[in-house]
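J.: sharing a model prediction with you, sequence too.
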Amino acid sequence: MPTRVHEFIWPDRVIVGTMGLPGSRTFYLQVRAGRQIVSIAFEKQQAALLAEKVDEILDQLMALEGNPFSVPGSTPIELVDNDQLEAVQEQFRTGAMGLGWDPTTAQVVIKAYPITDVDDNDDEDVESPEGIDPDADEMLLVSMPVGSARAFAKRTREIVAAGRPMCLLCGYPMDADGHTCTLPEN
C-alpha cells in the first residue's frame, strides 16, 4: 500500500500546542491549510529539539555570506500565534522526524513519521533504524516560510517552558499536588 502523505506546502497555520495539565500534557504538532487540519502527537523533548533546530537553520541562513533569502532574526509580530489548538483528532504518534531547507521555495521542511513497533517485524534480519518504517502507512510533510518558521520555533519554546516549575533545591519538576525533594548527598 502506498504511503499516505499529509502534505502542507504553504500552510495557514503550523503550531505546537498541548492538552492536559503540566506533568501529564500531550504535545501536538498541528498544521492547517484551509479546512484541512492534521494533528500528530509527539514528545516534549521532540518539540524542544525541533524548535532548537529550526532556529539553527534560520540562524545559519542569516550568517551565510551572499544569502539571497530574507530571514528574520526574531519573530515578525504579525506572525505571532497564541491561540489554542483547534479540534484535535490525533492522526498518529510521531516516531522519527526530519528537518531540512528547500532553497527552491525558501522554506523550512519538517517530515514526521509514525512510531513503529519494531517487535512486530516478522523478518528478524531486517532492522528499522530509529523506528522509521520504510513501508509506513502515512507521514506528515510540512513546508513553511522563514517568518512562519521563526514564529513556530518561538511559540514551541514557550509551550515547552510552560510546564511544571522546577524545584530550586533538587532541580526536579514539582507537581501541583506536592513534591518530595530529594537533595543530592554531599
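T.: Structure's in. What do you need? Small disclaimer: the values here were computed from a predicted structure and weren't measured.

J.: from here on, just use CA atoms for contacts and neighbour counts.
T.: Noted.

J.: give the buried residues for the longest helix along the chain.
T.: Taking DSSP state H as the criterion, the chain has its longest helix at helix 44-63. Burial within helix 44-63, assessed by neighbour count using 16 or more other CA atoms under 10 Å, is assigned to 44, 47, 48, 50, 51, 54, 55, 57, 58, 61, 62.

J.: from residue 59, how far out is the closest residue to the last one other than its chain neighbours?
T.: To tie it back to what came earlier, the one meant is residue 62. Closest residue to residue 62 apart from its sequence neighbours, by CA to CA, 6 or more residues apart in numbering: residue 71 at 6.0 Å. Residue 71 is 8 Å from residue 59, where distance means CA to CA, to the nearest Å.

J.: pasting the second one now:
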Amino acid sequence: MPTTVHEFAWPDRVVVGTVGIPGQRTFYLQVQTGKQIVSISLEKQQAAQLAEKMDEILDQLITIDGNPFHVPASTPIELVDNDDLEPVQEQFRAGVMSLGWDPTTAQIVIEAYPLEEVDPDDDGFLADDDDADPSEVLRVRMPVGTARAFTKRTREVVGAGRPICVICGQPIDADGHTCTFPEN
C-alpha cells in the first residue's frame, strides 16, 4: 500500500495546541494551508522535545560562520500565533518524529509518522510479508521565523498544565491534591 503524504511546504499556520482541561489534555500538532488542515495527536513530551530540539537547530545555525540565512535569535512578534486550534479531526497519533534542516529552502522540516499498533501476540520481529512503509506521514516545512514562533507557543502550551506542588513535586489536580511528601 502506498504511503499517504500530507505535505505542507509553506504552511499558513503550524501550531501545537490542546483540547481538554489540564491533567486531561490531548496535545495536537495542527498544520494549515488555505482550507487544508491536518491535526495529529502527540504526547506532551513529544511537543516539549520538538520545541527544544528545534530551538537547538536554530541556535546552531546562528553560530555558523558565513551563514547566508537570517535566523532570528528571538521570536518575531508579528509571527506569534495565540489563536485556538481549528476544529480538530485527528489524522493519526504521532509515533516516530524527525526534525531537520533543509538548506536549499532555508526551512526547518518536521516529519511525523503514525504510532504503530503492536500486536500482543507478535514476537517483535517483522515477517517478510509485513509492509515496512508507513501508512501515512506528515511533512511540514517552515521558515526560521515561523519556527521560532512555533517553539515559543509550544513551550507556553506545554507549561500551561496543572500547577506543581512545592512540597512533593507532583501535579495538583483541579479537584484537590493530597501531598505524598513523606513526613519526618
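T.: Yes, it's here. These figures come from a predicted structure and were not determined experimentally.

J.: how alike are these chains, TM-score-wise?
T.: Remark: TM-score between the superposed chains equals 0.94 [TM-score structural alignment, normalised by the length of structure 2]; 181 aligned residues with a CA RMSD of 1.7 Å.

J.: average distance between the longest helix of structure 1 and structure 2?
T.: By mean CA distance after the TM-score superposition for structure 1, the fitted helix 44-63 of structure 1 averages 0.3 Å away from its aligned residues in structure 2.

J.: which part of structure 2 lines up with that helix?
T.: Aligning helix 44-63 of structure 1 against structure 2 (TM-score structural alignment) gives residues 44-63.

J.: the strands in structure 1, which residues?
T.: Ranges of strands in structure 1, per DSSP state E, are 4-8, 13-19, 26-33, 36-42, 90-102, 107-114, 138-145.

J.: which one of these lies closest to residue 170 of structure 1?
T.: Closest of the strands of structure 1 to residue 170 of structure 1 is strand 26-33, at 25.0 Å (criterion: CA to CA).

J.: so stretch 149-164 of structure 2 matches what in structure 1?
T.: The aligned range for stretch 149-164 of structure 2 in structure 1 is 151-166, by TM-score structural alignment.

J.: which residues touch that stretch?
T.: For stretch 151-166 of structure 1, contacts defined as CA atoms under 8 Å, 6 or more residues apart in numbering pick out 14-18, 22-23, 44, 47-48, 50-52, 54-55, 74-76, 79-82, 172-176.

J.: so the residue nearest to residue 62 of structure 1 is in contact with residue 61, correct?
T.: Yes - assessed by CA atoms under 8 Å, residue 71 of structure 1 is found in contact with residue 61 at 7.1 Å.

J.: separation between residue 45 of structure 1 and residue 82 of structure 1?
T.: 21 Å.

J.: now do residue 49 of structure 1
T.: Note on residue 49 of structure 1: its distance to residue 82 of structure 1, by CA to CA, is 20 Å.

J.: rewinding a little: just want the angle from the longest helix of structure 1 to strand 90-102.
T.: Per axes from the mean of the first three to the mean of the last three CA atoms, to 10 degrees, the angle that helix 44-63 of structure 1 makes with strand 90-102 is 20 degrees.

J.: so what's the spatially most central residue of structure 1 up against?
T.: With distances taken as CA atoms, centre = their mean, the residue of structure 1 nearest its centroid is residue 47 (4.1 Å). Residues near residue 47 of structure 1 by CA under 8 Å, 6+ apart: 16, 27, 156, 157, 160.

J.: for residue 73 of structure 1, same thing?
T.: Here residue 73 of structure 1 is in contact with 59, 62 (CA under 8 Å, 6+ apart).

J.: can I get the strands of structure 1 in a markdown table including distance to residue 183 of structure 1?
T.: Output for the strands of structure 1, formatted as a markdown table (distance: least, CA to CA, whole Å):
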| stretch | distance to residue 183 of structure 1 |
| --- | --- |
| strand 4-8 | 47 |
| strand 13-19 | 31 |
| strand 26-33 | 29 |
| strand 36-42 | 31 |
| strand 90-102 | 34 |
| strand 107-114 | 39 |
| strand 138-145 | 43 |
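
J.: closest one to residue 186 of structure 1 among those strands?
T.: Residue 186 of structure 1 sits nearest to strand 26-33 of all the strands of structure 1, at 36.4 Å, using CA to CA.

J.: list the helices and strands that closest one packs on?
T.: Applying 3 or more CA pairs under 8 Å, 6 or more residues apart in numbering; DSSP states H and E, one finds that strand 26-33 of structure 1 contacts strand 4-8, strand 13-19, strand 36-42.

J.: can you rerun that using 6 Å?
T.: Helices and strands touching strand 26-33 of structure 1, by 3 or more CA pairs under 6 Å, 6 or more residues apart in numbering; DSSP states H and E, are strand 13-19, strand 36-42.
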